[in-house]
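A.B. asks: pasting the structure only:
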């Protein structure tokens, strides 16, 4: 590696750019840490410290001269702004993608340890983001499904009816009826779905009173192993775990039976959500989505112009919801947005063509 005096202008410009990005990324993690407590806060501060080590590497190559350091790239500045204002799962999802794009693996001036750090940072951030996704999963699923269903179903309904040539008032009232009926149906459906899912999970929770029998089990004919096998463990692992658990029970005594004695895998109730929150999210997001294709008719636009405006507005909303899902899942926002758009407009196009056909027949 050439020393500071021999480095050419392009090298120094690249080092300054890396220095700016490392400083900005460390700031993002510190901002996120300021909004969290406990273990998550410690992990984020450790990531910020690691970025600080990378910053020191580039600063050393520059001979300690940080003059002329440019602004960080747009993505990193955007992350910083979001972290300061929200500190949400969206920022972690974006940070996950940013870590995956690190150029250090192919940069001759970055050490192998730095490249390895960046790859591991991506997995650390993925783990933190996964926690947020689990907490968000139930309600977010209902929100995304509700918004998407409202957009697509009411656009299909509105332009299908509009294509028949009926009056604007008929299209408007049809759209409003579709909004109310669909939102109520989605809300009720999500409530029943989530409650049913929770009831099914609760039926699988071990009976707490069964723990009392463990102190009397014969360790040589350990029936507890059958419990673990029934819950998914292999035969050998179940036998070893059961023997260990019986030994713990006998050592603790009947009054101190471990609460996890019959548990193999903990349930993640956060991923299910609550019936009420899912129902409310689904109702509100379906209604907001279903309102969009009705807007042109509410403002007095009619005919093909209203259909075109409704399609454009819904297209924008579909792109936004698709991109949001992409961001949260750590996937490409553009691909998810275009997929959402293609599915939504494809469904609407079918009803529009049917409307034209029925309109021609009725005429």
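C.D. replies: Looks like it came in fine. None of these values were measured; they are calculated from a predicted model.

A.B. asks: can we go C-alpha only for contacts and neighbour counts from here?
C.D. replies: Will do.

A.B. asks: Return the residues in contact with residue 347.
C.D. replies: Contact analysis of residue 347 by C-alpha atoms under 8 Å, 6 or more residues apart in numbering lists 152, 156.

A.B. asks: If you count neighbours, what's buried in the strand or helix carrying it?
C.D. replies: Secondary structure from DSSP states H and E places residue 347 in helix 333-362. Neighbour-count burial for helix 333-362 flags 333-334, 336-338, 340-341, 344-345, 348-349, 351-352, 354-356, 358-359 (criterion: 16 or more other C-alpha atoms under 10 Å).

A.B. asks: next one: stretch 301-308
C.D. replies: So stretch 301-308, judged by 16+ other C-alpha under 10 Å, has buried residues 302-303, 306-307.

A.B. asks: what about the helices in the stretch 51-200 of the chain?
C.D. replies: 74-85, 89-100, 112-162, 168-203 (DSSP state H, counting those that start in this stretch).

A.B. asks: Show me what the last one is packed up against.
C.D. replies: The reference is to helix 168-203. helix 112-162, helix 275-291, helix 295-298 (3 or more C-alpha pairs under 8 Å, 6 or more residues apart in numbering; DSSP states H and E).

A.B. asks: Adding distance to residue 43 and mean neighbour count, write those out as CSV.
C.D. replies: Shown next, in CSV, are the helices and strands packed on helix 168-203 (distance: least, C-alpha to C-alpha, whole Å; neighbours: other C-alpha atoms under 10 Å):
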stretch, distance to residue 43, mean neighbour count
helix 112-162, 8, 21
helix 275-291, 30, 25
helix 295-298, 46, 19
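
A.B. asks: I'd like to know which of these is closest to residue 267.
C.D. replies: helix 112-162 (11.6 Å; C-alpha to C-alpha).

A.B. asks: second one coming, line it up with the first:
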């Protein structure tokens, strides 16, 4: 019989990076554009700053995700290497470790021992990686995937405020970018909630609140230094 349930845990690696990238793309670029606009800069200067922010941000997100997720991957690989040595040196003790894990999860000791024996005979390293270390193929760190997802979605998110700069007249630039960016953030929160199975309202409010705060503070700084200059 085919398993008909649909779970979302296999999406956690790329979904986290994609949401983070898109959110940062919208928030950082909209904030940057608003800050420069509030200083009284020309439309050309605003666009140059925005495009530079897009390129720098996308590369920064890619590098940051790759480095951080690679560190996680290195740790997982080191733990698995150590587990291989422990399985070779003392399989009986490793068997008992699995038994104790399954007993804590609710199995009686006899059944836990049988389960541990069968799983170790099938794939000892996989059983210990999954149940002792919490490492599985589904949740394992994937640096390249995270880097591309984060950089790509950052660029997409950053493009949206820049399009508003091109479309809006100067008189409506500040409010137009702020309102449209909040709309884009709310839409992102809705899409992320739908993909991850999370409550939609909470996700929308979360990204909108922090986006509004970032844009407001950056616009205030731009206005302050623009007036001072």
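C.D. replies: The structure has been received and is ready for your questions. Everything numeric here is computed off the predicted structure, so don't read it as measured data.

A.B. asks: coming back round to it: could you dump the helices and strands packed on helix 168-203 of structure 1 to CSV with distance to residue 19 of structure 1?
C.D. replies: Formatted as CSV, those follow (distance: least, C-alpha to C-alpha, whole Å):
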stretch, distance to residue 19 of structure 1
helix 112-162, 13
helix 275-291, 42
helix 295-298, 49
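
A.B. asks: Give me the nearest residue to the equivalent of residue 148 of structure 2 over in structure 1, chain neighbours excluded.
C.D. replies: Applying TM-score structural alignment, one finds that residue 148 of structure 2 aligns to residue 280 in structure 1. Sequence neighbours aside, residue 187 is the residue nearest to residue 280 of structure 1 in space, at 6.2 Å (criterion: C-alpha to C-alpha, 6 or more residues apart in numbering).

A.B. asks: ok, so what distance separates that neighbour from residue 27 of structure 1?
C.D. replies: 41 Å (C-alpha to C-alpha, to the nearest Å).

A.B. asks: One more: residue 257 of structure 1?
C.D. replies: Distance of residue 257 of structure 1 to residue 27 of structure 1, given as C-alpha to C-alpha: 47 Å.

A.B. asks: Next: residue 301 of structure 1.
C.D. replies: 49 Å.

A.B. asks: try residue 340 of structure 1
C.D. replies: For residue 340 of structure 1 relative to residue 27 of structure 1 (C-alpha to C-alpha), the value is 34 Å.

A.B. asks: likewise residue 310 of structure 1?
C.D. replies: 42 Å.

A.B. asks: Repeat that for residue 118 of structure 1.
C.D. replies: From residue 118 of structure 1 to residue 27 of structure 1 the distance is 16 Å (C-alpha to C-alpha).

A.B. asks: which residues in structure 2 does stretch 91-110 of structure 1 match up with?
C.D. replies: Going by TM-score structural alignment, stretch 91-110 of structure 1 sits over no part of structure 2.

A.B. asks: And residue 324 of structure 1, what's its match in structure 2?
C.D. replies: Checking TM-score structural alignment: residue 324 of structure 1 goes with residue 191.

A.B. asks: what's the mean distance for the host helix or strand of its match versus structure 1?
C.D. replies: Element membership for residue 191 of structure 2, per DSSP H and E: helix 173-196. After superposition onto structure 1, helix 173-196 of structure 2 sits on average 1.8 Å from its aligned residues (mean C-alpha distance after the TM-score superposition for structure 1).

A.B. asks: ok, back up a step: could you give the number of residues near the match of residue 324 of structure 1?
C.D. replies: 17 (other C-alpha atoms under 10 Å).

A.B. asks: cool, and residue 197 of structure 2?
C.D. replies: Residue 197 of structure 2, neighbours per other C-alpha under 10 Å, totals 12.

A.B. asks: Which residues are in contact with the residue nearest to it when sequence neighbours are not counted?
C.D. replies: Distances taken as C-alpha to C-alpha, 6+ apart place residue 8 nearest to residue 197 of structure 2, at 7.4 Å, with adjacent residues excluded. Counting by C-alpha under 8 Å, 6+ apart, residue 8 of structure 2 makes contact with 195-197.

A.B. asks: The same query, at a cut-off of 10 Å, please.
C.D. replies: 15, 195-197 (C-alpha atoms under 10 Å, 6 or more residues apart in numbering).

A.B. asks: and of the buried residues of stretch 301-308 of structure 1, the nearest to residue 11 of structure 1?
C.D. replies: For those, the closest approach to residue 11 of structure 1 (C-alpha to C-alpha) belongs to residue 307, at 55.2 Å.

A.B. asks: Which residue in structure 2 aligns with that closest one?
C.D. replies: By TM-score structural alignment, residue 307 of structure 1 lines up with residue 174.

A.B. asks: doesn't residue 165 make contact with its match?
C.D. replies: Yes. Taking C-alpha atoms under 10 Å as the definition, residue 174 of structure 2 is a contact partner of residue 165 at 9.2 Å.

A.B. asks: shared neighbours of the two, anything?
C.D. replies: Joint contacts of residue 174 of structure 2 and residue 165 (C-alpha under 10 Å, 6+ apart) are 30, 33-34, 37.
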